[in-house]
Structures are given as structure tokens and as C-alpha cells.
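> Predicted structure and sequence below. I'll ask about it afterward.
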Amino acid sequence: MQKPEAEAAAAPGKSVRVIKKYPNRRLYDTDSSSYITLAEVKALVMRGEPFVVRDAKTGDDLTRSILLQIILEEETAGVPLFSESMLANIIRFYGHAMQGYMGSYLEKNLQLFMDFQKSMTDPSKGWTPELWQQFMGMQAQVMPGMNAFAQMQEKMWEAMGVKRN
């Protein structure tokens, strides 16, 4: 059995929280010795706490399926993150020769986006709306498909209450 990514990525000295999934679909947190909900697992994700979900009988790693379940609940609960067109395009990559590349591409670009978002909200980094606009202008020249990224950036500024010209 391979080590799950959460176990491999845990900081040295920091243990990975183990959550057991029982046949009755209940989740048991071995750290707190209590049953937890999917919402509480989502809270672990939001806090960046490493965890792994294991089948209580077989020990199989179920982490991905639990994360997908959280995404499904989020997608059906409110304003979806993924459009139908985007989901259809992702599905088309399954079984395609580029499947591995697509997963890696999405992961790296999402991490890049999260890093930029974090640096934007960090006052010590000095990101201003003007600097961000200059950066996005350079990116649009390098990558013509950045228009969607620029639109997301505009929405972030609006959400932060920053007035722009």
C-alpha cells in the first residue's frame, strides 16, 4: 500500500490525522476519539491540517473520494465553482493521452493562483491594485488565455472592496 500524499507531505514531527470511514458512512477522527461530519473534514482542509481517510475494515486510502464528496456538496449547495462546460472538458481528458499532463497542469496553476492571492493579501508584500494590473497585463501578453484569470482577479478586488478605475 502506498503512502498517501497527506502522510508524505506532513511536516517532520507533525503527525497526520487519521480518520476512519465505517461501512455506515460515519467518519471517526482518531485524534479526537469522536465521530465527525463532512463539514468538520472540510474545516480540516480549510485550516491546512494534514489528514488521511482510511476504510475502517480494509485500511484503503479514501481521502480522494472524501475530498471529491466535499467538492460535490459545495458545487450543489451554492454558487458553483465549475461551469458545465469546464466539467465536460475535464471529463474529456479521462483516458486521453494528456490526462496526466492535465492533472499536473491544473494543480500547478491552482497553486500559482493561491500563492498570488496569498501575496496579494499580505500587506508586507506591497501588492497594490496598480502593481497587480501591471502584472496581469504582462501575463496577458505571454498567455492569451489569461482573460478568465484577469476576470477572477477583478472579482477578488471587488470582494475586497477595492475601488478601481
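Received the coordinates, thanks.
> all contacts plus neighbour counts: C-alpha atoms, from now on.
Fine.
> Where do the strands of the chain begin and end?
Secondary structure of the chain (DSSP state E): strands at 17-21, 27-29, 34-36, 51-55.
> Can you redo those as JSON lines, where the extra columns are mean neighbour count?
Output for the strands of the chain, formatted as JSON lines (neighbours: other C-alpha atoms under 10 Å):
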{"stretch": "strand 17-21", "mean neighbour count": "22"}
{"stretch": "strand 27-29", "mean neighbour count": "21"}
{"stretch": "strand 34-36", "mean neighbour count": "13"}
{"stretch": "strand 51-55", "mean neighbour count": "20"}
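> dropping in the other structure now:
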Amino acid sequence: MTQSEEPSTQPRLIKKYPNRRLYDTHTSAYITLVDVKQLVLDTAVFQVVDAKSGEDLTRSILLQIILDEESGGMPMFSATALSQIIRFYGHAMQGVMGTYLEKNIQAFMDIQDRMAEQSKGMYGNQFGPEAWTQFMNVQAPMLQNMMSNYVDQSKNLFVQMQDQMQDQTRSMFSAFPFKPPVPPSDKDK
């Protein structure tokens, strides 16, 4: 393997110019959001930066791709789900929510990969994209039930964790001489 053939540890650099055009420095060509989406689908590691300031714009470009996809025919998120996500911004649990979503998406992808590997083991490579789509359509209710059970278990685990944290906080602060607030009596009114 020559020096030029070695895989780069640096992310593929895409520069965004003021005219809103994206320039892929790897291919030395202008690209579109569709091309960036394909990089994501190909699991390419890339970074989008402002050509002038060097500011990292990767997240905003990815959000733009999600917006385009959500505006298409089959959105992934309901208005309710999006509203609930928005409510977490500025909330004390914002960081926890981001990590929670990321971990759950990764768990879902792991399940999907495992199912694909198992299908290859049973059917070899003859299980093409069309057959996989049909299989998933048939299995969708079962998968939704499985995911619902997973979410319920996750919710219960989170409630247990919250209870444990509350108990630990109580025991930690019980050593301090705080007096509990006294509710006002009828005389004080």
C-alpha cells in the first residue's frame, strides 16, 4: 500500500462557500446535499466547514438533510415527537436526552445489523434489497411491539435510576442541619 492509498484518519473536508455551494476537497468538485446524504449513507467520515471562517457546519448541514427528508413523503418524526424534543432544549435534562436518543438509535442500528447478518447466514446474498423490504414490512408490527417493550423497560429503568438518585440525595443531605419548611398555619393567614 502506497502513501496515497493509506486510509486517512482525517475526516473528508467539505467547504461551504457564501454562495451556499459545497466544495468537496477530496474530489475537488462542487457537491449537493444529495451527495452529502450519500456520504452519510456510505458511512464516510466528513466535516463541513465555512470556507471563510473555518466554523464547523456539519451539524447544520445534517439537520438540513433531515429537514429535507422530513419534508418528503414519509416523515420519520411526528409533530408530537418533534414538540417533545424541542421541549428538552434549555431543560436540565437536555444533555441526558441527547445521549439517550443517541444510545437508542445505536441500539436500533445494532439490532438491524444483527438481523441483516442472520438473514445472510440463512439465505446468503440472495436476500436482496427488495426481499429485505418485503421481510421488514411483514415484520414491522413485531418490531414495533419489540421496540415498545424496549422503551417501556428503558422507562422503568430510568424511573428506578431517578428514585435511587433521590434516595442518595436525601441520605447525603440528611447530615446537614436543614430544617424542613413549615407550612403556614391558619393563624398566619
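Thanks, I have it. The model shown is predicted, which means the values in this text are computed figures rather than measured ones.
> now what about the TM-score between them?
Scored against TM-score structural alignment, normalised by the length of structure 1, the superposed chains reach a TM-score of 0.70; 129 aligned residues with a C-alpha RMSD of 2.7 Å.
> still on that earlier bit, just put the strands of structure 1 in TSV and tack on distance to Lys125 of structure 1.
Output for those, formatted as TSV (distance: least, C-alpha to C-alpha, whole Å):
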stretch	distance to Lys125 of structure 1
strand 17-21	33
strand 27-29	38
strand 34-36	38
strand 51-55	31
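> Which one, of these, ends up nearest to Tyr105 of structure 1?
Closest to Tyr105 of structure 1 of the strands of structure 1 is strand 51-55 (C-alpha to C-alpha; 23.9 Å).
> Structure 2: matching residues for the closest one?
Mapping strand 51-55 of structure 1 onto structure 2 (TM-score structural alignment) gives residues 46-50.
> Contacts made by the matching stretch with the rest, please.
For stretch 46-50 of structure 2, contacts defined as C-alpha atoms under 8 Å, 6 or more residues apart in numbering pick out 11-17, 39, 55-58, 61.
> Repeat the analysis, applying 10 Å as the threshold.
If you take C-alpha atoms under 10 Å, 6 or more residues apart in numbering as the criterion, stretch 46-50 of structure 2 is touched by 10-18, 20, 22-24, 26, 36, 39-40, 54-62.
> same thing with stretch 24-31 of structure 1?
Applying C-alpha under 10 Å, 6+ apart, the contact partners of stretch 24-31 of structure 1 are 15-22, 34-38, 40-41, 51, 53-56.
> So which bit of structure 2 is that stretch matched to?
So stretch 24-31 of structure 1 sits over residues 19-26 in structure 2, by TM-score structural alignment.
> What is the end-to-end distance of the matching stretch?
For stretch 19-26 of structure 2, the first-to-last residue distance is 20 Å (C-alpha to C-alpha, to the nearest Å).
> so where do the helices sit in structure 1?
Assigned by DSSP state H, the helices in structure 1 fall at 5-9, 38-47, 63-77, 84-92, 99-121, 129-142, 147-159.
> Give me the mean deviation of the longest one from structure 2.
Same thing as helix 99-121 of structure 1. Its aligned residues in structure 2 lie a mean 0.4 Å from helix 99-121 of structure 1 after superposition (mean C-alpha distance after the TM-score superposition for structure 1).
> what residues does that helix touch?
For helix 99-121 of structure 1, contacts defined as C-alpha under 10 Å, 6+ apart pick out 90-94, 96, 122, 125-129, 131-132, 149, 153, 156-157, 160.
> can you tell me how far the residue nearest to the spatial centre of structure 1 sits from Phe149 of structure 1?
In structure 1, the C-alpha nearest the mean C-alpha coordinate belongs to Leu110, at 7.5 Å (C-alpha atoms, centre = their mean). The gap separating Leu110 of structure 1 from Phe149 of structure 1 is 11 Å, by C-alpha to C-alpha.
> In structure 1, what residue corresponds to Phe88 of structure 2?
Phe88 of structure 2 maps onto Phe93 in structure 1, by TM-score structural alignment.
> Then Thr99 of structure 2?
Counting by TM-score structural alignment, Thr99 of structure 2 lines up with Ser104 in structure 1.
> since we're on its match, how many residues are nearby?
For Ser104 of structure 1, the number of neighbouring residues by other C-alpha atoms under 10 Å comes to 11.
> Thanks a lot, catch you later.
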